[in-house]
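Q: Sharing a model prediction with you, sequence too.
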Amino acid sequence: MSDKSQFHLLGQQRFLPFFLTQFFGAFNDNVFKNALVIMIAFRVAEDQVNILTNLAFGLFILPFFLFSAFAGQVADKFEKAMLIRRVKIGEILIMSLATVGFYLNSVPLLIFVLFLMGSQSTLFGPVKYGYLPEKLSNHELMGGNGLVEASTFLSILLGTILGGILIAYDSWVPISVAVVCFAASGYLSARKIPLCEAAEPTIKLDWNLWRATAGNLRILPEKRVVFLSVLGISWFWFFGSVFLAQMPNFSRTVLSGNEYVVTLLLTMFSIGIGLGSLLCEKLSGRRVEIGLVPVGALGLAWFGFDLYWVSSQWPVSAVQNLGITAVMSVPGAYRVCIDLAMIGVFGGLYIVPLYSLVQERSDANQVSRIIAGNNIINAMFMVVAAVLGMVVLGVLDMTIPQLFLITVGLHIVVCLYIFKVVPEFILRLIAWLLVSLVYRVKYKGLEHIPADGPVVLVCNHVAFVDPAIIMGRVRRPTRFVMHHKIYNKFGMKFLFKSAKTIPIASAKEDPEMMEAAFASVKEALAEGDVVCIFPEGRLTADGHIGQFKRGIERILRETPVPVVPMALNNLWGSMFSRYDKKVIHRRPRKFMATVELLVGEPIPPEQVTAESLYEQVVDLKHQAEIDNPLLEKPVPENTDSNA
């Protein structure tokens, strides 16, 4: 895996033209949308402003309901670079029609153009997120998605600002020239996007939009973790829509600020989400790390609540339309800005891993249709967010800070539900914290683990944290066979149980439990799962690998599947090993030590014996010690260590 950062992708033809194309598209969308909103606000009769504003929002969202499913089919059926170029030609034609609307000063025509822009965005979305997993490797997905999400919110901010500036001119020419030029720029960059293979060219397009939508939504629940990730993404758009939609009124009615204060607040949020999106790659170790999702969810709740708290205490001002300087002089103003920036940062940490997970875990021939289904549900959640805002602020006559509090409360409930039904998020968080804050983990040969199908992983057993280190680096969800005493230890049984860990005992301890464990392993492999066992049957007491027990041979007799040997190196001597018998005497040993996870090539089941596997794992560890002679330092004699 390359040590280069995500920014090296900006020098790659497989990414840069695509990146520029999607940036110009999102930027142009927001230049046009904001220009239209301001045009409605200042050039239409006051009694029609609310009607036309909500109509514009509805018509922009409507295509996501109508056409997303069909767009997903098209994106999976045809070559994506060609589709992107055709979509961009369509954008040029749509923006040419917009120039007519600006020239005629026709709001109805421009609202129709907004509907067409929504349709164009609907077609582009599944292609956009389907393109990334085709051109980026797994260790580049987080960085690539981070760059895309950061540029998207930056384009929203810049496009919103520029749209307001251009429509302020007493002429239709500046805004018209701008939107056509940006559309043309998107097309020119799209011409450099390299060709892709069609994901599923045999798909028969369903022109019945309602039937296609129903069929598309039926695909989503096929993989539970993907479906719940889609719900998590949609929830973020609900959460973000509530906060962002209220920024103009929040600035005016709560902070007593003018339109420049609105721009400041949006800028803080956009910068925050850009930083959070870019941080994902660094924090994840350049892999799809869903352990960041609970971190993002917690940050959204914390700073969302703090924004409610500080704004609910905001002093009432006798003067309205205050400028940025006046507003920032009020106690708590900097806290509001920090809260919005941190909501953005944690929003990035929350959403980028979810998008990456959907792309990684979806079947390659269904990615675009999964993204299309995601877009449908996103649109639903955004409409519900708008309805919530109208009910809370209009019908119930509550304040904007109270709306924020209600949203944070709902956020906590939704996230607790998702993390309860998919404990992998919390388990990966624990693994991420361990391998990020306690150890520096290097790995070699992870590509040897099959991408699908049943497989048994075997590894030497050095410390209590072995499963967490393996879980933090193996891409596929893994079921561990764990000694029942450890399974019931540390108050984490509920997590082990949720992760479908298989407790086992020796024949002397509990023969029924042992038989149940072998039956569970057989069932897991029959379902195509990854099962990891530690054939030594116990933690090492002296740092050396013990002889492997023959349980692995029984497993393979009953279910012949490939076996992948693995070795952990440089964990002996840590506080989680049995280097010290008495826990009270242990202290943080080898804190931030470099630990290695070494993966060998798969072995056919007919070639596996306990002895041969033992030799394979010993050889992996021995080779690591030769390659890194300074890494595995001899551990001093310790009279308290287990014999």
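A: Noted; the coordinates are in hand.
Q: C-alpha from now on. contacts and neighbour counts both.
A: Fine.
Q: quick one: contacts of stretch 188-205?
A: Contacts with stretch 188-205, where a contact means C-alpha atoms under 8 Å, 6 or more residues apart in numbering, come from 13-15, 17-18, 20-21, 70, 73-74, 76-82, 84-85, 88, 131, 134, 364-366.
Q: try 7 Å
A: Stretch 188-205 is contacted by residues 13-14, 17-18, 20-21, 73, 76-81, 84-85, 364-365 when judged by C-alpha atoms under 7 Å, 6 or more residues apart in numbering.
Q: Check stretch 272-280 too.
A: 142-143, 146-147, 149-150, 153, 341-342, 344-349, 352.
Q: now do stretch 415-432
A: By C-alpha under 7 Å, 6+ apart, stretch 415-432 touches 225, 228, 290-294, 468-469, 471-472, 495, 498-499.
Q: What about those, which are in helices?
A: 225, 228, 292-294, 468-469, 471, 495, 498 (DSSP state H).
Q: Of these, select the buried ones using a ChimeraX command.
A: Buried residues within the ones in helices among the contacts of stretch 415-432, by 16 or more other C-alpha atoms under 10 Å, are selected in ChimeraX with:
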select :225,228,292,293,294,468,469,471,495
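Q: So which of the ones in helices among the contacts of stretch 415-432 is the closest to Trp235?
A: For the ones in helices among the contacts of stretch 415-432, the residue nearest Trp235 by C-alpha to C-alpha is Leu228; the value is 10.2 Å.
Q: What are the neighbouring residues in contact with the closest one?
A: Ile418.
Q: Pretty sure Leu457 sits in a strand.
A: Yes. Judged by DSSP: H, G, I helix; E, B strand; the rest coil, Leu457 forms part of a strand.
Q: Please flag which of the contacts of stretch 188-205 sit within helices.
A: Within these, residues falling in helices by DSSP H are 17-18, 20-21, 73, 76-77, 80-81, 84-85.
Q: I'd like the residues you listed written out as CSV, with distance to Val462 and neighbour count added.
A: Shown next, in CSV, are those (distance: C-alpha to C-alpha, whole Å; neighbours: other C-alpha atoms under 10 Å):
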residue, distance to Val462, neighbour count
Pro17, 47, 22
Phe18, 46, 24
Leu20, 48, 20
Thr21, 50, 28
Gln73, 49, 26
Asp76, 46, 26
Lys77, 49, 21
Lys80, 47, 26
Ala81, 49, 23
Ile84, 51, 26
Arg85, 54, 20
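Q: okay, pairing it with this:
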Amino acid sequence: MSNTPRNTKASSSVKLKSWLPLFFTQALGVLNDNLLKGAICFIAVLWVPQEMRATVLAMASGLLVIPFLMISPWAGRLSVRYDKAKVVNYAKLAEIPIMMIAIGGFFLESLWLSGFALLLMGFQSAIYAPSKYGLIRDVGGYKGINYGTGMMELLTFVSVLLGMVLAGFVADMGDAQKYILGGIFLSLALLGWWASNCIKVKEVEAQPEFEGSIQPWKFAKRTWKTAGQTKGLKWTLIGLGIFWLIGSLLQLVLLLHLPEQFDLSATQTSLVISAVAVGIGLGCWTAGVLSKDRVELGMTPIGGLGMAICLTVLSFAELSLGGFIFFAIASAFFSGWFKVPLNAWLQDRVKGRELGTMLALQNMLLCIFVLLSAIIFKVATLVMSSEAIIGVIALIAWGVAIGTLINIPAMFVRTLVFLLSKIVYRVRVHGADRVPKTGGALVVANHVSYLDFMLLVAAVPRQLRFVMLQDMYDKKIFKWLLKRMNMIPINARKGGNNLEAFNALCQAEINAGHVVCIFSEGTVTRTGQMLEFKRGIEYIAAGIEAPIIPVHLGDVIGTPCSFT
């Protein structure tokens, strides 16, 4: 590894053409869903009396969500038992006749027929959602999880935005609107089916004998119990649910707050909300790009803190319209940083075909939290102002941010160091693939500067357990954090017994499947020349059955905190 300009490939480690069919399938499907929903909200709503229009708007949102609660267990079973690409392809094929029903509804000006088509699209989306997201890992491998997840989320929010904007545009087309709408519906469905046919990937072997329950309550109970077998997975699912709770609440309150406080029209309000949606998408994309082939769960508390700070400003500060929009988009951007690492971590930790059932459970929880947001919003509007509701959302964000910070401080600090290292250094890494994805290892590095740990964090794609001096470890102000970061203290001045205990501790950590990092020279070189290796490495190596990975820090002389 050297501190020189780098020339790395995309984080996915997979050619873009391998991703494109999945990306197009995602974008075109979400676009058609939201175009139909928007058309009902802008066009079909005018077919009913004024007093029924609020009900139609609520119905348009519910018809796309409720199917996820009803058939997610069955969708999860399909993704386990059958080829996921085929599940996606058949679901996209079904979109074509559904869109023909929708076209008939608009030509006949039948709200019931149009609503029925939207309900069918909800079922269609729910059926192939676990298979679609399960394909991310099949297309990009474990190294492509962050890139694939970030891009899928970006495309989702951009397509939601385009669908609603396009629906509003077509609504102003007068008598030609039904013909234009029909052509777009059918074209998107056909293109989406064609894109799904182009998904060619080697999948994990299916399990045709899998017999999970498809009753929603039994499925949720069994899968939730299974999630408990993977440390942290339940909290990951809850975190993703809270993301949707905050997002849905913010969208609802903006619809109320912007016209009241800034006297915006419906069109202006929709444009602001669209900009917020783009902010979420950009946050998701940048989180995936920055993480590259790592699962940087430490970005979640950073995103949570950024989201909480921005929402607090929105609630309590007196802002101009421009300032309000800026902080709303910023909070959305940080929410993307909060979400993508959780999605990537879930994909990374859930093995094999079990991923499909876990994604189905995630969809069920998503719907529950979205419905909960509607209830909270309805009750809140009866007793408080829109500014106060934003304050409540900020409190939820603070709770989540602080909770994640307390639970994963080591990952939080690692991510901060990782991002800081990208600013201080330009790092080129050779041989990072030599570090095993799982299992223990001993990383042995030379010691050139006091910031070498930053370079190692940037280079090694796993959580490192560093050896550090006992005197620093025992300082009360740092000890809690250092202990949670699993630092390994050493005090060679207290004699051989202490060193024996230290060696045993390092061996135990490695044999338990962790990666321990030790500086072979024991101190920073003052001359720029490599010093004599300490014999502790030999003692540690004698008691482990794990790879020993040498790391050379090159071209670091003359950088900050080095002696020469």
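A: Sure thing, it's come through. Because the structure is predicted, anything quoted here is derived from the model rather than measured.
Q: what TM-score do we get after superposing?
A: After superposition, the two chains reach a TM-score of 0.88 (TM-score structural alignment, normalised by the length of structure 2), with 556 aligned residues with a C-alpha RMSD of 3.0 Å.
Q: What segments of the stretch 101-250 of structure 1 are helices?
A: Along the stretch 101-250 of structure 1, the segments classed as helices by DSSP state H, counting those that start in this stretch run 107-135, 138-167, 173-190, 209-219, 224-245, 247-249.
Q: Who are the packing partners of the first one?
A: In other words, helix 107-135 of structure 1. With contacts taken as 3 or more C-alpha pairs under 7 Å, 6 or more residues apart in numbering; DSSP states H and E, helix 107-135 of structure 1 sits against helix 46-77, helix 80-104, helix 367-390.
Q: what about 6 Å?
A: Packing contacts for helix 107-135 of structure 1, counted by 3 or more C-alpha pairs under 6 Å, 6 or more residues apart in numbering; DSSP states H and E, involve helix 46-77, helix 367-390.
Q: matching residues in structure 2 for the shortest one?
A: Aligned by TM-score structural alignment, helix 367-390 of structure 1 falls on residues 355-378 of structure 2.
Q: For the matching stretch, report the contacting residues that lie outside it.
A: 68-69, 72-73, 76, 79-80, 130, 241, 245, 249 (C-alpha atoms under 6 Å, 6 or more residues apart in numbering).
Q: ok, and for it, which residues are buried?
A: Buried residues in stretch 355-378 of structure 2, counting neighbours by 16+ other C-alpha under 10 Å, are found at 355-374, 377.
Q: mean offset of that stretch relative to structure 1 (after superposition)
A: Once fitted to structure 1, stretch 355-378 of structure 2 is off its aligned match by 2.2 Å on average (mean C-alpha distance after the TM-score superposition for structure 1).
Q: again, but for stretch 305-312 of structure 2
A: Once fitted to structure 1, stretch 305-312 of structure 2 is off its aligned match by 2.3 Å on average (mean C-alpha distance after the TM-score superposition for structure 1).
Q: Quick one: residues contacting the residue nearest the centre of structure 2.
A: For structure 2, Val340 is the residue whose C-alpha lies nearest the centre (C-alpha atoms, centre = their mean; 1.4 Å). By C-alpha under 6 Å, 6+ apart, the residues touching Val340 of structure 2 are Cys284.
Q: and it, that one's in a helix?
A: Yes. Secondary structure of Val340 of structure 2 (three-state DSSP): part of a helix.
Q: Need the counterpart of it in structure 1.
A: Counting by TM-score structural alignment, Val340 of structure 2 lines up with Val352 in structure 1.
Q: Output the helices and strands packed on helix 107-135 of structure 1 in CSV, with distance to Thr253 of structure 1 appended to each entry.
A: Output for those, formatted as CSV (distance: least, C-alpha to C-alpha, whole Å):
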stretch, distance to Thr253 of structure 1
helix 46-77, 17
helix 367-390, 15
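Q: among these, which is nearest Phe102 of structure 1?
A: Evaluated over those, closeness to Phe102 of structure 1 peaks at helix 46-77, with 15.7 Å, by C-alpha to C-alpha.
Q: Run the angle between the closest one and helix 367-390 for me.
A: Helix 46-77 of structure 1 runs at 160 degrees relative to helix 367-390, counting by axes from the mean of the first three to the mean of the last three C-alpha atoms, to 10 degrees.
Q: So which bits of helix 46-77 of structure 1 are buried?
A: Applying 16+ other C-alpha under 10 Å to helix 46-77 of structure 1 flags 49, 52-53, 56-57, 59-77 as buried.
Q: Return the distance of the residue nearest to Leu9 of structure 1 when sequence neighbours are not counted relative to Gln366 of structure 1.
A: Of all residues beyond its chain neighbours, the one nearest Leu9 of structure 1 is Phe15 (5.9 Å), with distances taken as C-alpha to C-alpha, 6 or more residues apart in numbering. To Gln366 of structure 1, Phe15 of structure 1 is 21 Å away according to C-alpha to C-alpha, to the nearest Å.
Q: Repeat that for Ser520 of structure 1.
A: Distance of Ser520 of structure 1 to Gln366 of structure 1, given as C-alpha to C-alpha: 31 Å.
Q: more neighbours, those two?
A: Gln366 (22 against 17; other C-alpha atoms under 10 Å).
Q: Distance check, the closest residue to that one other than its chain neighbours against Cys196 of structure 1.
A: Nearest non-adjacent residue to Gln366 of structure 1, counting by C-alpha to C-alpha, 6+ apart: Asp76, 6.7 Å away. Noted for Asp76 of structure 1: a distance of 11 Å to Cys196 of structure 1, by C-alpha to C-alpha.
Q: Trp480 of structure 2: neighbour count?
A: 12.
Q: so what corresponds to Gly247 of structure 2 in structure 1?
A: Matched across to structure 1, Gly247 of structure 2 falls on Gly240, judged by TM-score structural alignment.
Q: what ranges do the strands span in the stretch 301-450 of structure 1?
A: Per DSSP state E, counting those that start in this stretch, the stretch 301-450 of structure 1 carries strands over the ranges 439-444.
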